[in-house]
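> generate a structure from the sequence data that follows.
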Amino acid sequence: MIRRFLSIFEPFILMLLGTVVLASLLPARGQAATIVGYVADVAIFLLFFLHGAKLSRAAIWDGLRNWPLHLAVLGVTFVAFPALGLGLTALPFVDARMATGVLFLTLLPSTVQSSIAFTAIARGNVAAAVCSASFSNLLGILITPALVALLMRNAGNAGAMSIESVETIIVQLLVPFVAGHVLRPWIGAWVTRRKAMLTIVDRGSILLVVYGAFGAAVVEGLWSRVSLGDLLLIGLLSCALLAIVLALTLTIARLMRLPREDAIVLLFCGSKKSLASGVPMAGVLFPAAQVGVILLPLMLFHQIQLIACAVIARRYADRADARVEAMAPVA
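Now for the predicted structure:
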């Protein structure tokens, strides 16, 4: 029974939960917290450098050819999602602490790995998914901080950007990404061959930021301010948000008369929010003591979207297989 329950969680989610537990029991304090922060900053710099080196320019140019699909994905990601976030955070029973995290979640770019993986499982247009997810993450480096500055300031939330925040984003996120992409002709093939290294840097940087963020929040009294009821509410809001967006992407696909393969891309790329981008961005945009609370909605939504989209992708695959079998000539 326990093994079956744990099987619905990917190993990285269990590592995240373990990191939260460790930060709750043994948070970094004083000089140790400073060291953790410096190490996390270096890991984030390296992460964006490697992602820049991995992004193919051919993928960028190829993606421009299917611009209506990519504009639809970007519209759902950076327009519809934030609008829904503003609506959810305006509900009277959502307090300011949770509202900041829920709204931040809706401002993030799409995922890359899981969007492509689920598109492939569902027999969708994988090449288009690669382009859409890459565009979303590339533009998210600029769009997400801008949306945070615009929407969170107007909503009266903490996290409105200062000049120092803008400088940090440029130095810690944009500069390494551009540097990696510029150096791609020399190091791109080397980076591509070392997927394990990229995975370690990717997940290691997230775990470091989560440990530092939750540790700082625990020192400030996180678990005395967040109750089980708050966590349940975040889970329900995440489920409602995902259900609305999934229905919206399907509706847009019908209105645009997209082929089945492209509709699958819109469904999976448009409905995702990136934990890999969200964690380091939160560390840059918000005070350390607030990051732990702000990341709670993102962590819950991430797991919910993986479970739901895994089920949906498998159903699409079953339908595609049944269609192929029905069209096969009878021997």
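
> from here on, just use CA atoms for contacts and neighbour counts.
Fine.

> wait, residue 128 touches residue 262, no?
Yes. Between residue 128 and residue 262 there is a contact under CA atoms under 8 Å: 7.4 Å.

> and for comparison, fold this next one:
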Amino acid sequence: MKFNGFIAALLFAILLAWFLPNGPEVLPLKTITDIGIGFIFFFYGLKLSPTEFKAGFSNYKVHIIIQLTTFLIFPMLVLGFTPFFEGGTSSQLWLALFFLGALPSTVSSSIVMVSLAKGDIPTAIFNASLSGLIGIIATPVWMSLFMASSSDFEFGAVIQKLLIQIILPLAIGLFLQKYLGTLARKNSTKISFFDKSVIVLIVYASFSSAFSSELFTKVGLADLLKLSVLVTVLFFTIYFGLGLVSRWINFSTEDEITAKFCGTKKSLVHGSVMVKVIFGNSAANALYLLPIMLYHILQLLVIAIFAEGYRKREMENG
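Predicted coordinates for the structure are as follows:
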């Protein structure tokens, strides 16, 4: 397994937030991260290649399975976890886990892993891109079902933020895509570094607020272990469930790989952005980020191992 600088940066940000919970006051982190979110989706629109998007369009059975899994099966499974939480759906820990379940799939790592495992890359590109677009609306709508009465959630304010911080920059990026799209895709590594830098800042700001307000004094080791176990159960239930469904529908090996790899992924980028958009600068933001960070590390490690297994099998058969 290669060293993952992004995960290391996230862990360092949490450690720094613990030692410096008030942060460098000379930096207006809220303004920086708000602007950064806009640029993340502006670049997302620029990089969305119409050619690649169209190439995977026709494989509709795989698309339906992946999108249903991402936006319906995941949340429904998390609903089944409510008996494990005191307070049920009103528990902050359960809401944090449900937030994970309501998120869209990740783009870059889905495509990279599908490519490594010799899956259907055009289908992976289409689904990862479509998932990101659907998630802009689906994630807040899912959360509104359980947080409508919460002071942390005001649906009108969330929609306004969505329009200004996400949909408008995305629309501008899509409009300029035919002029600047090629340039953006050539510089995708630099753009990815920018995206991750904004996420690290959001994580730092969220955990700084959590440590300042002593949020984690209310979360015991037993709660963290429970969260870790449920996140792991969620991942493997979806992964092996998609394998069974893929074989039942008689998917090719390439389509099965794509369904399993794209259908299990959840986006830390979208999660970090949505935390800011939905909950603003709430001290509970760090709590909402915990499950997706645990899941992100798990999905990278496990999918990388499975992808390598598929790649070796392909080489042996070839």
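
> who's more crowded, residue 128 and residue 262 of structure 1?
residue 128 (26 against 21; other CA atoms under 10 Å).

> what about the more buried one, which helix or strand?
Using DSSP states H and E, residue 128 of structure 1 maps to helix 126-147.

> tell me the residue in structure 2 aligned with residue 42 of structure 1.
The alignment partner of residue 42 of structure 1 in structure 2, by TM-score structural alignment, is residue 35.

> for that match, what is the enclosing helix or strand?
Here residue 35 of structure 2, judged by DSSP H and E, is contained in helix 29-47.

> that helix vs structure 1, mean deviation?
On superposition with structure 1, the average gap between helix 29-47 of structure 2 and its aligned counterparts reaches 0.5 Å (mean CA distance after the TM-score superposition for structure 1).

> per the alignment, residue 230 of structure 2 pairs with which residue of structure 1?
The alignment partner of residue 230 of structure 2 in structure 1, by TM-score structural alignment, is residue 237.

> how about the contacts made by its match?
Residues near residue 237 of structure 1 by CA atoms under 8 Å, 6 or more residues apart in numbering: residue 88.

> what residue lies at the spatial centre of structure 1?
Nearest residue to the geometric centre of structure 1 (CA atoms, centre = their mean): residue 274, 0.7 Å.

> could you find the counterpart of it in structure 2?
In structure 2, residue 274 of structure 1 lands on residue 267 (TM-score structural alignment).

> which ones are touching that match?
By CA under 8 Å, 6+ apart, residue 267 of structure 2 lies in contact with 103-107, 292, 296.

> which two in the residues you listed are spaced the farthest apart?
Maximum pairwise distance in those, criterion CA to CA, is 15.1 Å, between 107 and 292.

> list the buried residues for stretch 64-73 of structure 1?
The neighbour-count check on stretch 64-73 of structure 1 (16 or more other CA atoms under 10 Å) flags 64, 69-73 as buried.

> kindly apply the preceding question to stretch 217-233 of structure 2 instead.
By 16+ other CA under 10 Å, the buried positions in stretch 217-233 of structure 2 come out as 227-228, 230-231.

> circling back: rebuild the buried residues of stretch 64-73 of structure 1 as JSON lines, extending it with secondary structure.
Compiled in JSON lines, these are given as follows (DSSP: H, G, I helix; E, B strand; the rest coil):
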{"residue": "64", "secondary structure": "helix"}
{"residue": "69", "secondary structure": "helix"}
{"residue": "70", "secondary structure": "helix"}
{"residue": "71", "secondary structure": "helix"}
{"residue": "72", "secondary structure": "helix"}
{"residue": "73", "secondary structure": "helix"}
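
> which among these gets closest to residue 255 of structure 1?
Among the buried residues of stretch 64-73 of structure 1, residue 72 lies closest to residue 255 of structure 1 (CA to CA), at 11.2 Å.

> aligned partner of that closest one in structure 2?
In structure 2, the residue matched to residue 72 of structure 1 (TM-score structural alignment) is residue 65.

> residue contacts, the nearest residue to its match once chain neighbours are set aside?
For residue 65 of structure 2, ignoring the flanking residues on the chain, the nearest one in space by CA to CA, 6 or more residues apart in numbering is residue 259 at 7.2 Å. Residue 259 of structure 2 makes contact with 62, 65-66, 242, 246, according to CA under 8 Å, 6+ apart.

> now do residue 213 of structure 1
Counting by CA under 8 Å, 6+ apart, residue 213 of structure 1 touches 283, 288-292.

> likewise for residue 119 of structure 2?
So residue 119 of structure 2 contacts 253-258 (CA under 8 Å, 6+ apart).

> can you do 10 Å?
Residues near residue 119 of structure 2 by CA atoms under 10 Å, 6 or more residues apart in numbering: 111, 113, 252-259, 261, 307, 310-311.

> from those residues, which is closest to residue 300 of structure 2?
When the contacts of residue 119 of structure 2 are compared for distance to residue 300 of structure 2 (CA to CA), residue 113 comes out closest, at 8.9 Å.

> run a quick neighbour tally on the counterpart of that closest one in structure 1.
Using TM-score structural alignment, the equivalent of residue 113 of structure 2 in structure 1 is residue 118. Neighbouring residues of residue 118 of structure 1 were enumerated by other CA under 10 Å; the total is 27.

> would you check that residue 118 of structure 1 makes contact with residue 315?
No. At 11.0 Å, residue 118 of structure 1 and residue 315 do not qualify as touching, with contact defined as CA atoms under 10 Å.

> overlap in contacts, the two.
In contact with both residue 118 of structure 1 and residue 315: residue 309, using CA under 10 Å, 6+ apart.

> ranges for the helices of the stretch 101-250 of structure 1?
113-121, 126-147, 153-154, 163-169, 175-182, 184-193, 195-219, 222-225, 228-256 (DSSP state H, counting those that start in this stretch).
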